[in-house]
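Chemist: attaching a predicted model along with its sequence, questions to come.
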Amino acid sequence: MSLKQRITDDMKAAMRAKEAERLNTIRMLLAAMKQKEVDERVELDDTLIVAIVDKLIKQRKDAAQQFEGGGRQDLADKEKSEIVVLEAYLPQRLSADEVTAAVKAIVAELGACGPGDMGKVMGAVKQRLAGQADMGVVSAAVKAALAG
């Protein structure tokens, strides 16, 4: 079953179970997916959907952090509950050690050395590890690999 179909089925299940918060989050995800399809005139595959989910999670994390800084714990909690729903659609995440090993392999493959090659390495890493790792962790691993 494709990820798109799974999300649609989950929306129907949330409707039947009258889970309002979960339903709203899934609808927001479907709207973002539809927007991408319309804007770019493409049919979304699982890789593109994972990229959208990743982007939405990053937005929710940033928003939750801002709300906590502003003393609005209620809104921060809402953002965090949306993150939990969205994370169900991501593939299994790699551990920090696995990310470091993958980054080192890509750096060696590209023959990159020094901070000047950061963009080239990040581009390759994003393609290979899309949805499998937090890009903040990946960025730190790339910096460490290029510095060493």
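Modeler: Great, that's in hand. Residues are numbered from 1 along each chain as shown.
Chemist: make it CA atoms for all contacts and neighbour counts henceforth
Modeler: Fine.
Chemist: ok, Asp54 to Thr100 distance?
Modeler: Note on Asp54: its distance to Thr100, by Cα to Cα, to the nearest Å, is 20 Å.
Chemist: want to compare, so here's the second one:
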Amino acid sequence: MSLLERLNTDMKQAMKNKEKDKLTVIRMLKAALQNESIKLGSELSEEAELSVLSREVKQRKDSLHEFEKASRNDLVDKVRAELKHVEIYMPKQLSEEELAAIVSEVIAETGASSKKDMGKVMAALMPKVKGKADGSLVNKLVQQHLS
């Protein structure tokens, strides 16, 4: 089942169950996917769908951080709920240990030895962990392994 089909099914279920918050998030995700599809002029691949979902998660995490900094607890709760609904559609996230193993493997493959090689490592690593790990965590682990 494609992501769009899954969203449509979940949207119908959310309507039946009168879950307004979930319905709003699903509609936002569908709109983001459809906008990306229109922008590309073709159907989205799984990788493109994952990119859209990752972008949506990142936007919400950034918003959450800003709202927490501004002590806007009303908005913090709303964004946390949205984030929870969006993360349902993301692939299972890698643990820090799994990610560290992949980072070590890629560093060995690329022959990187210093922080100068960080771009080369990140370029090889990100396609492997796209959507499965937070980019800032990946960056932090690569820096630790290269120092």
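Modeler: Thanks, I have the structure now. Just so we're clear, the structure is a prediction, and the values are computed from it rather than from any experiment.
Chemist: so who does the most centrally placed residue in structure 1 touch?
Modeler: The residue lying closest to the centre of structure 1 (Cα atoms, centre = their mean) is Asp54, at 1.5 Å. Contacts of Asp54 of structure 1 were listed using Cα atoms under 8 Å, 6 or more residues apart in numbering, and they are Leu90, Gly131.
Chemist: so which helix or strand takes in it?
Modeler: Per DSSP states H and E: Asp54 of structure 1 is located in helix 46-69.
Chemist: that helix vs structure 2 - mean distance after superposition?
Modeler: On superposition with structure 2, the mean distance recorded for helix 46-69 of structure 1 (mean Cα distance after the TM-score superposition for structure 1) is 1.3 Å.
Chemist: read off where the next helix or strand after that helix ends up in structure 2.
Modeler: For helix 46-69 of structure 1, the succeeding helix or strand toward the C-terminus, using DSSP H and E, is helix 73-87. Mapping helix 73-87 of structure 1 onto structure 2 (TM-score structural alignment) gives residues 73-87.
Chemist: how far does the matching stretch sit from its chain's centre?
Modeler: 15 Å (Cα atoms, centre = their mean, to the nearest Å).
Chemist: next one: stretch 138-148 of structure 1
Modeler: That offset, for stretch 138-148 of structure 1, works out to 20 Å (Cα atoms, centre = their mean).
Chemist: just to revisit the earlier point, the helix holding Asp54 of structure 1 to helix 73-87, inter-axis angle?
Modeler: Angle, helix 46-69 of structure 1 to helix 73-87, by axes from the mean of the first three to the mean of the last three Cα atoms, to 10 degrees: 170 degrees.
Chemist: ranges for the helices of structure 1?
Modeler: 3-16, 20-40, 46-69, 73-87, 96-110, 118-129, 135-147 (DSSP state H).
Chemist: sorry, back to before: the match of helix 73-87 of structure 1 vs structure 1, average distance?
Modeler: Mean deviation for stretch 73-87 of structure 2: 0.6 Å (mean Cα distance after the TM-score superposition for structure 1).
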